[in-house]
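S.K.: can't give you the sequence, but here's the structure:
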């Protein structure tokens, strides 16, 4: 009886252990299913600790320095790591940099392309690696891109052009010669700012003299304006594709004692707004807050890295600034602040 009793006890204990094991396995299977379900449903869509790559066209322009700063601040605030690489205007270096980011296994790649066509091999490589690409400021021509974050540069040029036409009309000036200092040859931003401005001037009776490409750099614009002024002494307006170049042109005009020439630019550089506030010849710019552009780009990159649908174009917004409304825009930083709600509207 004692042996039989032990057998009964053993069988009971064994059965209890098996039941416990079955319960544990069932719980483990259920947990695994729950984890898979959470992953599919994107619950961890905004987990911290993403690694985001950023291939920047150049840091020679203060705009692009501030764009970098805005992206870095936004990534830090989200607990992410931003791997930043400067192409320094070199297409080959940019493609090599992007390949490096792919090798590092980043979760998303932000590209401000040196050339809209030349980064095609990089876009193909990123797609093959399953890494979403977001372009910022300058779009690419073709290739798989999750989203482009920028502003309507054609509209910006048009707004500035309309302000110039209105000012000339108010001053009673007809048939004015307008010098245009351009950005970079073949650049999408350059073409849009040119085309928008030209559309506003068309039919006004004014004439545009297309100047050289000064690469958005003030020193280059100074050199260009010195030559342009000699060849076009009857100039009435200078329009530059960014404020930095416009201020370079203004410097040459002041040094030449020319206070009768109107100046207009794009980007909302705070120095331009200060010049406008103090009176004088600076008549228009369009806001293009680069730090906010960087902030929005990081937000879009996080969405894309989580596999969420993002708009093909995210417009960070702009506004025209003239001497009449310049006081409405904060401009204590390098660029005037303009942060409209553009995501989650």
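M.R.: Structure received. Values in this document were obtained by computation on a predicted structure and should not be read as measured data.
S.K.: drop to CA atoms for contacts and neighbour counts, all remaining ones
M.R.: Will do.
S.K.: residue boundaries of the helices in the protein?
M.R.: Using DSSP state H, the helices of the chain run over 2-41, 62-77, 91-103, 120-128, 153-170, 188-201, 218-231, 243-255, 270-277, 290-305.
S.K.: go through the ones you listed and pick out the most buried.
M.R.: Most buried of the helices of the chain by mean neighbour count (mean count of other CA atoms under 10 Å) is helix 290-305; its value is a mean of 24.
S.K.: tell me what that one is packed against?
M.R.: Helix 290-305 makes packing contacts with helix 62-77, strand 108-111, strand 133-136, strand 147-150 when contacts are defined by 3 or more CA pairs under 8 Å, 6 or more residues apart in numbering; DSSP states H and E.
S.K.: need the contact partners of the second one.
M.R.: By that I understand strand 108-111. For strand 108-111, contacts defined as CA atoms under 8 Å, 6 or more residues apart in numbering pick out 51-57, 98, 101, 131-136, 297, 301-302, 304-305.
S.K.: off-centre distance for it?
M.R.: 11 Å (CA atoms, centre = their mean, to the nearest Å).
S.K.: how about residues contacting stretch 138-147?
M.R.: So stretch 138-147 is contacted by 112-113, 115-117, 119-120, 123-124, 127, 132-135, 148, 150, 187-189, 300, 304, 310-314 (CA under 8 Å, 6+ apart).
S.K.: cutoff 6 Å now
M.R.: Residues outside stretch 138-147 that contact it (CA atoms under 6 Å, 6 or more residues apart in numbering) are 112, 116-117, 123, 133-134, 312-313.
S.K.: stretch 54-62 now?
M.R.: Outside stretch 54-62, the residues that touch it by CA under 6 Å, 6+ apart are 65, 84-89, 109-114.
S.K.: can you do 7 Å?
M.R.: The contact list for stretch 54-62 (CA atoms under 7 Å, 6 or more residues apart in numbering) reads 64-65, 82-89, 94, 97-98, 109-114, 216-217.
S.K.: check stretch 156-166 too.
M.R.: 193-194, 196-197, 199-201, 264, 284-286, 320.
S.K.: ok, structure two:
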């Protein structure tokens, strides 16, 4: 059971790397791997990153800023979605004797071999952004409270749908199910819909891929034209939903008769613009700055021998079509 840490929208939380506590182990961007080596006597954090798509890059930039502020160098390696590559990269960080490793894993299981080696070398490990609940190697996790985020989106949708009669068909576009965030967002969303017993949820996998989301949405609407709501595990898929609704002549904006309720989680520019326009009813915005900064803070504490929480989870903030534009400065995707 994760220890939930209640956080206000702007509170900064980040995972730390260290061997003093025992905890859980732990689209489409890429970057070249860093070849920078650790200098003798330099305090260094190793960042092992799955991929550098938009939201991940925002977390990493916040973490780098916090590391620099505290006098730490960063050696960054990016696996480009290849788990075996990530294994090798983590082993390289170990050989460079980094003081701690911050890892966002490609998947939950494949990199455990390298994480065990890091643990045996006495290097603290902080999993960030993506939990690794089966791992025995990480010291702490810092990331989104994905259950709470899914619950917030689901509760808002339930409120919009509660007065509709008959069977209410809802399409759930699932995130990747080898990603704890995808699993937990679905868990929270479905928990909210227990309050609407006449709802029927159709689940379609997308693996976070927008083309798969478009295909899944087309297939779902062709099989059941009376879908009244669509939940996107990532709001970057809302444009795919908009395309399908437009092509089928079903696109009605918030407040118009026949509007299909649409919500998502993330805080991307796509999600923001769709919500301002009224295609989407609202989105949950993740606090990526807090996640990145807190991860580094925790890593530094672990290096210093401090005991920290096994899990630090940070809930996002839901913004609706009515208030999102007034809170534009809080949406990471438009900064």
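M.R.: Yep, that arrived. Just so it is clear, the structure is predicted and the values come from calculations on it, not from any experiment.
S.K.: how about residue 240 of the second structure, nearest residue that isn't a chain neighbour?
M.R.: Nearest residue to residue 240 of the second structure, sequence neighbours excluded (CA to CA, 6 or more residues apart in numbering): residue 214, at 4.8 Å.
S.K.: need the counterpart of that neighbour in the first structure.
M.R.: In the first structure, the residue matched to residue 214 of the second structure (TM-score structural alignment) is residue 222.
S.K.: can you pull the contacts of that match?
M.R.: By CA under 7 Å, 6+ apart, the contact set of residue 222 of the first structure is 248-249, 252.
S.K.: distance check, it against residue 10 of the first structure.
M.R.: Residue 222 of the first structure sits 96 Å away from residue 10 of the first structure, going by CA to CA, to the nearest Å.
S.K.: and for residue 170 of the first structure?
M.R.: In terms of CA to CA, residue 170 of the first structure sits 104 Å off from residue 10 of the first structure.
S.K.: which position in the first structure aligns with residue 71 of the second structure?
M.R.: Checking TM-score structural alignment: residue 71 of the second structure goes with residue 79.
S.K.: distance of residue 311 of the second structure relative to residue 277 of the second structure?
M.R.: In terms of CA to CA, residue 311 of the second structure sits 37 Å off from residue 277 of the second structure.
S.K.: surely residue 283 of the second structure touches residue 318?
M.R.: Yes: if you go by CA atoms under 7 Å, residue 283 of the second structure and residue 318 touch, sitting 5.6 Å apart.
S.K.: pick out whichever of those two has more residues nearby.
M.R.: Set residue 283 of the second structure next to residue 318 and count neighbours by other CA atoms under 10 Å: residue 283 wins out with 32 against 22.
S.K.: the more buried one pairs with which position in the first structure?
M.R.: By TM-score structural alignment, residue 283 of the second structure lines up with residue 285.
S.K.: burial count for residue 322 of the second structure?
M.R.: There are 13 residues near residue 322 of the second structure, going by other CA under 10 Å.
S.K.: I misspoke; the intended subject was residue 146 of the first structure.
M.R.: What residue 146 of the first structure shows, counting by other CA under 10 Å, is a neighbour count of 23.
S.K.: show me what it lines up with in the second structure.
M.R.: In the second structure, residue 146 of the first structure lines up with residue 139, judged by TM-score structural alignment.
S.K.: against residue 67 of the second structure, how distant is that match?
M.R.: With distances taken as CA to CA, residue 139 of the second structure is found 18 Å from residue 67 of the second structure.
S.K.: before we move on, the earlier item: show me which of residue 311 and residue 277 of the second structure is the more surrounded one.
M.R.: Higher neighbour count among residue 311 of the second structure and residue 277: residue 311, with 25 against 14, using other CA under 10 Å.
S.K.: now check the first structure for the residue matching that one.
M.R.: Counting by TM-score structural alignment, the partner of residue 311 of the second structure is residue 313.
S.K.: re the thing from before, make JSON lines from the helices and strands packed on helix 290-305 of the first structure and add distance to residue 28 of the first structure to it.
M.R.: What follows is those, written out as JSON lines (distance: least, CA to CA, whole Å):
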{"stretch": "helix 62-77", "distance to residue 28 of the first structure": "36"}
{"stretch": "strand 108-111", "distance to residue 28 of the first structure": "33"}
{"stretch": "strand 133-136", "distance to residue 28 of the first structure": "37"}
{"stretch": "strand 147-150", "distance to residue 28 of the first structure": "39"}
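S.K.: out of these, which gets nearest to residue 334 of the first structure?
M.R.: Proximity to residue 334 of the first structure, assessed across these by CA to CA, is greatest for helix 62-77 (8.0 Å).
S.K.: contacting residues for residue 214 of the first structure?
M.R.: Shown in contact with residue 214 of the first structure (CA under 7 Å, 6+ apart): 181-184, 220-221.
S.K.: and residue 333 of the second structure, by the same measure?
M.R.: So residue 333 of the second structure contacts 267-269 (CA under 7 Å, 6+ apart).
S.K.: quick check: it vs residue 54 of the second structure, distance?
M.R.: Residue 333 of the second structure is 8 Å from residue 54 of the second structure, by CA to CA.
S.K.: same question for residue 131 of the second structure.
M.R.: Distance from residue 131 of the second structure to residue 54 of the second structure, counting by CA to CA: 19 Å.
S.K.: repeat that for residue 95 of the second structure.
M.R.: Taking CA to CA, one finds residue 95 of the second structure at 30 Å from residue 54 of the second structure.
S.K.: please apply the same query to residue 261 of the second structure.
M.R.: For residue 261 of the second structure, the distance to residue 54 of the second structure - CA to CA - is 25 Å.
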